[in-house]
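K.L.:
predicted model and sequence follow; I will ask about them next.
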Amino acid sequence: MSKIEEVKAMLEAGKAKLVPGLVQEALDEGAEVQTILQAMIDSMGVVGDRFSAGEIYVPEMLMAAKAMSKGVDVLKPLLTGGTSSTLGTCLIGTVEGDLHDIGKNLVAMMIESAGFDVVDLGVDVSATKFIEAIKVNKNVTLVACSGLLTTTMPAMKQSVQEIKASGLTGFKVMVGGAPVTQEYANEIGADGFAPDAGSAAVKAKELVKA
């Protein structure tokens, strides 16, 4: 088994303590930085698919995401000139009036492991705050709005519509959360919807590359 294959296997197993050392060994053997990064992104895709299929659960997914993060930390100093985030910046936040962040944090990790720079705006994020963040961050290609409460659906609608009406361009808006459906996403004018963290990473890439 090559070092890169070992990295992938340990990442999928959520072995956060082992992944950085294996990444370093792969580098020492002459593997390209981008090759290692892509291998880890592919592995997180596998983890996401298994999560979506109900084969693994949130704890396993979090462990794999942590392992990915530790591996990326080894590569970061070697990723020059912003090539690390080929997909641009994703702003993510839980909409105004909602303080839930576990789902959002999972989605943020998955989207980051798919190759985005993620800026987490936290919880209880107003439409105005989303718009301000789009203005101050470079190369925003995706805005992700999360909501877990049925009562905050109007706030999600307001956020999406105000972001769309802001005159700012160059990005797509994605929504998700327990009460959100594809129909609701269509109704409020979002560009995309994902039912869970695994599919969110896939959808994020689809939207940005479309």
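P.N.:
Yep, it's here.

K.L.:
only C-alpha atoms from now on, for both contacts and neighbour counts.
P.N.:
Noted.

K.L.:
go ahead and flag the most central residue of this protein.
P.N.:
A centroid search over the chain (CA atoms, centre = their mean) returns Ile111, at 1.4 Å, as the residue closest to the centre.

K.L.:
could you check how far it is from Leu75?
P.N.:
Remark: distance between Ile111 and Leu75 (CA to CA, to the nearest Å) = 17 Å.

K.L.:
repeat for Lys17
P.N.:
Applying CA to CA, the value for Lys17 to Leu75 is 15 Å.

K.L.:
tell me the buried residues in the longest helix seen in the chain?
P.N.:
When every helix of the chain is counted residue by residue (DSSP state H), the longest turns out to be helix 33-52. Taking 16 or more other CA atoms under 10 Å as the basis for neighbour counts, the residues of helix 33-52 that come out buried are 33, 36-37, 39-45, 47-49, 51-52.

K.L.:
and the residue lying closest to Val107 once chain neighbours are set aside, what does it touch?
P.N.:
Using CA to CA, 6 or more residues apart in numbering and skipping the chain neighbours, the partner closest in space to Val107 is Ala197 (4.5 Å). When contacts are counted by CA atoms under 8 Å, 6 or more residues apart in numbering, Ala197 is found next to Gly48, Ser52, Gly103, Leu106, Val107, Met110.

K.L.:
of these, just say which sits nearest to Val119.
P.N.:
Val107 (11.9 Å; CA to CA).

K.L.:
you'd agree that closest one is up against Val202?
P.N.:
No - look at Val107 against Val202 with CA atoms under 8 Å: they stay out of range, at 10.8 Å.

K.L.:
next one for the comparison:
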Amino acid sequence: MAKFDELKQSLVRGDTPGVSTLVQQFVDQGDEPNLILDDGLLPAMDIVGQKFKNNEFFVPQVLFAARAMNAGMDILKPLLIGSGSLKLKGTVVIGTTRGDQHDIGKNLVVMMLESAGYRVVDLGTDVSTEKFVAAARKEKADILGMSALMTTTMAHMPEVVTQCQQEGLKDKVKIIIGGAPVSSEYAHKIGADGFSQSATEAVDLVRSLLAPKEA
């Protein structure tokens, strides 16, 4: 929608004050919060994701855009919740595996998923198998995401998959993995449901795994 073009451009530029100002202006003039989200903010984040995928944007630009998106959502979320029109697309529990303190990639995935309309429970770094599984059960997760940046810590990923199987969760939650040493072959080998190389790919993967539920 052309009326939201300036808002989209501000978000793509990562202009947080500009996004906040424009979102507030649209709210004040009576525009529906769900329209501002669906026709303004979300399409702009899709543009950011596509630019990242095409190597036109890099991590800093994506982070700035995600922060701008979150600033807009800070204004819209109370209104959407109050009207009952905020429909989260699913719940993702995510963390970095036991012994691994790296979180830049994981944090970017969190921001992108939240910007795309998912509820994300971030368990942080150095997450044990037990904590992953307990959180997936408690939060009624649709997706359980694990990140690892070292071959020694990615070795804990199959433990989580096995534990989910033993506790009867494997049919209820999709397990996805990512990180520098991880591959699609490794995901298949350990019984995970998917692998992504980047934050934008992670969003696409989650969308595809939950497509029947979102439909």
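P.N.:
Great, that's in hand. Treat the numbers as computed from the prediction; the structure is a model and nothing was measured.

K.L.:
one step back: of Val107 and Val202 of structure 1, give the one with the bigger neighbour count.
P.N.:
Applying other CA atoms under 10 Å to Val107 of structure 1 and Val202 shows that Val107 carries more neighbours, namely 23 against 17.

K.L.:
am I right that that one is in a helix?
P.N.:
Yes - looking at Val107 of structure 1 with DSSP: H, G, I helix; E, B strand; the rest coil, it is inside a helix.

K.L.:
that one -> structure 2?
P.N.:
In structure 2, Val107 of structure 1 lines up with Val109, judged by TM-score structural alignment.

K.L.:
got the contact list for its match?
P.N.:
Neighbour list for Val109 of structure 2: Ser198, Ala199, Thr200, Ala202, Val203 [criterion: CA under 8 Å, 6+ apart].

K.L.:
need the max-distance pair from these.
P.N.:
Taking CA to CA as the measure, those have their most distant pair in Ser198 and Val203, spaced 8.9 Å apart.

K.L.:
longest helix anywhere in structure 2?
P.N.:
Ranked by residue count under DSSP H, the longest helix found in structure 2 is helix 59-83.

K.L.:
compute the inter-axis angle for that one and helix 42-53.
P.N.:
160 degrees (axes from the mean of the first three to the mean of the last three CA atoms, to 10 degrees).

K.L.:
check which helix or strand Met174 of structure 1 maps to.
P.N.:
Assigning secondary structure by DSSP states H and E places Met174 of structure 1 in strand 172-176.

K.L.:
mean deviation of whichever helix or strand comes after that strand from structure 2?
P.N.:
Tracing the chain C-terminally past strand 172-176 of structure 1 and defining elements by DSSP H and E, one meets helix 182-188 next. Following superposition, helix 182-188 of structure 1 is found to deviate from structure 2 by 0.9 Å on average (mean CA distance after the TM-score superposition for structure 1).

K.L.:
which bit of structure 2 covers helix 182-188 of structure 1?
P.N.:
With TM-score structural alignment applied, helix 182-188 of structure 1 matches the range 184-190 in structure 2.

K.L.:
buried residues in the matching stretch, which are they?
P.N.:
For stretch 184-190 of structure 2, by 16+ other CA under 10 Å, it's Tyr186, Ala187.

K.L.:
contact partners of that stretch?
P.N.:
Met157, Pro158, Val161, Ile176, Ile177, Asp193, Gly194, Phe195, Ser196.

K.L.:
check stretch 10-26 of structure 2 too.
P.N.:
Under the criterion CA under 8 Å, 6+ apart, residues 7, 36, 41, 44-45, 47-48, 61-69, 71-72, 75-76 lie in contact with stretch 10-26 of structure 2.
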